[in-house]
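K.L.:
curious how this folds, go ahead:
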Amino acid sequence: MERIKILFIMQSFQGGGAERVTLDLINHLDRKVYEPSILVVNCFGELVPSIPRDLTIIEVLSKNEKMITHPIKVISAVIKAAREVDLIFGTLEMTPTYLASIASIITKKQAIGWIHTDVREYPKTNHLVHKFLIRTLYKRLKAIIAVSEGAKVSFEKMFPQIKVPVVRIYNPIRLDDIYKMAPEENDVEDTEPIIIGIGRLSEVKGFDHLIKAHHYLVKKGVKNKLLILGEGSQRKELEALILDLGVEESVTLKGFVENPYKYLRSASVFVLSSRYEGFSVVIAEALSLGIPVVSSNCHSGPSEILEDGKYGSLTPIGDYEALAIKIMETLHSVDLENNRKERIKRGQDFSLQKIIPEFERLFFLVLHNRQI
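P.N.:
As a prediction, the model looks like this:
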């Protein structure tokens, strides 16, 4: 039987959650059934070593070239690649999905888009140009995947005129890799409770609130160390805040790490301080290791994973004092170990083995023009 060829369109291989999940999905598709390939607009990023070796990679622009100055080059490459496949998959909102839609219009191949964020909160989707492009191009897709029910509802409310089916498929987590990589040795000194945050150093992730919450705890006499894993444009701003608050001895910005799980397993509490999210792979990963979770109550993602507080604590967005108090309560909770098995079981609900079949079912429905 001839394999189904799927073209995955990516912006880059930077170390974001969406890019990592895309590679995980590709890596775990049944190669007896599917023949995936990747077209990447800018081929750079920390995740390049994670690219499956059996893939065809189509590189379009150099790291320093921008699509805005080379649109014809990019669109031409996408159309050429799309002619050779059965299905086109825009793996991120906006640019990759715009390209998937354009290729679909020209080649008559079916295309799917993927929403990883709360579009009503995401600044770029509120720009007039992007609103126009989404309204124009997304309606030509066969289906749209949303990473959470909240992200799905957000999109449907913001773009009610787009009648394309929006399907909620949670982001999967790679449990086998997590359990294999977590026991590796780390350089964490756990003489005091360890609070860990993970994500790109950007405003949306709210690490400024997390650092302020840590400072609040220190002032209250709650001993703890804060470790933040990830790299990004806000590093200098966060470093200045750390110095301004005088917590440079107890806060570490570790940068991007190949194996975050060896640090995560040492956490007394994992904290998500985001201003908004689409899903939050790191919450699911923390739960799978049994780590207690405190999260800001974003409009989508965290509350679904934590089932409105059943598996972790939720706090108002941007309220660092409330965040600190929940962290303190979690550190002092007597039920943490008793609830460990429940957290692990909840994390396993998002395993690749459970989620990948949902993608494969959607691929089948799209390719065979079945009702979605």
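K.L.:
please make it C-alpha for all contacts and neighbour counts, starting now.
P.N.:
Noted.
K.L.:
quick one, what contacts residue 319?
P.N.:
residue 209 (Cα atoms under 8 Å, 6 or more residues apart in numbering).
K.L.:
and for comparison, fold this next one:
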Amino acid sequence: MLVPRQVDPPETPAKTRVLFTLVFLGSGGIERSVCNVLAGLNPGRFATKMFFHHRPHPKSQQDRIPQHTEVVWGTDAFVYHRKMLPRFFWRLIQEARQADVIVAGQEGRAALLACLAGKLLGKPVVGMIHFDWGAFSREQPRRQLWGLRLLYPRMRRIVACGHDSAKAFQALVPVRPEQLEVIPNFVDGDKVRVAGEAPLPDWAVPIYQKPVVIAVGRLENQKAFDVLIRSHSLLRASGLDHHLLILGEGSLQAELEALVKSLGVESSVFMPGFTPNPHALMRRAAAFALSSRFEGLPMVLLEALALGCPVVSTDCPSGPAELLEHGRHGVMVPMEDPKALADALGRIMDDEAYRQDLSQRAHRRSEELSADRALRAWESLLSTV
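P.N.:
Coordinates of the predicted model:
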């Protein structure tokens, strides 16, 4: 009598263990872009972990990190001090031992420690580039540029957030062409639009009794909110009654508030700081303004397009021209030109048909920017690196 041979079930392929590193979980575009990648990776193929140098702040919206991603950190402190560096690094080494791939989620200290850990452990490191470093390096200490040139050529792969950012990076850092890959930033448009349907917070209801120009970003020189405030003052002087709402925190808060006061527009400019759900405010705005001096591939602009916000953006190095296709899907104006910015915003608020047309163009562009394509590229890279 023949006995049937036992056939072992096929083994389930082991998941690729990926450790993403960030300094902390802030509210900026870098953190949002990393969280979007984490949320989109197939949990059946990838075991993901997020390492922060600092404990996430209670206000940091940890719910943006998907539940299937484990979160660990190097210290319980919220504020960085150089004496903490060995502690961060030792904790990172412990976590990196268990990983197949280390992803430096941002430039600077996160990239430095990730690169050192990868070298010591023999693990491949993938670096992420979020800025146009040709412009950004002019605002940074020289050691930042030296760090780029020292660290990134030693990484296995480098992912730039856009084609313009990749070109600027290649002009500064000697990396091999096969090391550098462009995987554009992306957003989950459906999720952004659901958040946009939430009611306005109580404090914002009086602000929206008039047309609102909205801007979102860190209160730093890069974002050029000083130019935007000057354009708002010009519009108010021309007789266009409206409000300017700037969402974000940063080192220039007091300086920008002083500028508002000097221009006499205290009653029409609002800077409430961090806002948990900016999308509800963006969706109801008459126009979204991006006044930056440089960018990478700005997440907030992708979110504005998904919400159908009529967009006015400066034609700054890297990002906006790539996303808006040089003005096909929004209005582009020169940098450092409050009058041009005021004229573009004024036309949107004055002309309902024009505003609706820009809103429809924004929606169409958002549909063209596929998250699926970017996630397939990420999964392919992490599987083969």
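K.L.:
TM-score them against each other, please.
P.N.:
Taking TM-score structural alignment, normalised by the length of the first structure as the basis, the two superposed chains have a TM-score of 0.92; 366 aligned residues with a Cα RMSD of 1.9 Å.
K.L.:
which residue in the second structure aligns with residue 66 of the first structure?
P.N.:
Alignment note: residue 66 of the first structure maps to residue 80 in the second structure; criterion TM-score structural alignment.
K.L.:
cool, residue 338 of the first structure as well?
P.N.:
Aligning on TM-score structural alignment places residue 338 of the first structure opposite residue 357 in the second structure.
K.L.:
check which helix or strand covers the match of residue 66 of the first structure.
P.N.:
Assigned by DSSP states H and E, residue 80 of the second structure belongs to no helix or strand.
K.L.:
need the contact list for it.
P.N.:
By Cα under 8 Å, 6+ apart, the residues touching residue 80 of the second structure are residue 54.
K.L.:
what number of residues lie near the match of residue 338 of the first structure?
P.N.:
A count of neighbours around residue 357 of the second structure, defined by other Cα atoms under 10 Å, yields 15.
K.L.:
ok, now the one 5 residues further on?
P.N.:
For residue 362 of the second structure, the tally of surrounding residues (other Cα under 10 Å) stands at 25.
K.L.:
that one against residue 305, yeah?
P.N.:
Yes. With contact defined as Cα atoms under 8 Å, residue 362 of the second structure counts as touching residue 305 (4.6 Å).
K.L.:
about what we covered before: the match of residue 338 of the first structure belongs to a helix?
P.N.:
Yes. Residue 357 of the second structure sits within a helix when classified using DSSP: H, G, I helix; E, B strand; the rest coil.
K.L.:
common neighbours of residue 362 and residue 305 of the second structure, please.
P.N.:
The contact sets of residue 362 of the second structure and residue 305 overlap at residue 311 (Cα under 8 Å, 6+ apart).
K.L.:
can you pull out the strands in the second structure?
P.N.:
In the second structure, the strands defined using DSSP state E lie at 16-22, 46-54, 70-75, 101-104, 125-129, 157-160, 180-182, 212-216, 243-247, 269-273, 287-290, 311-314, 331-333.
K.L.:
by contact count, what packs against the last one?
P.N.:
This means strand 331-333 of the second structure. strand 311-314, helix 338-350 (3 or more Cα pairs under 8 Å, 6 or more residues apart in numbering; DSSP states H and E).
K.L.:
ok now the last one, how far from the chain's centre?
P.N.:
Remark: helix 338-350 of the second structure is offset 26 Å from the chain centroid, using Cα atoms, centre = their mean, to the nearest Å.
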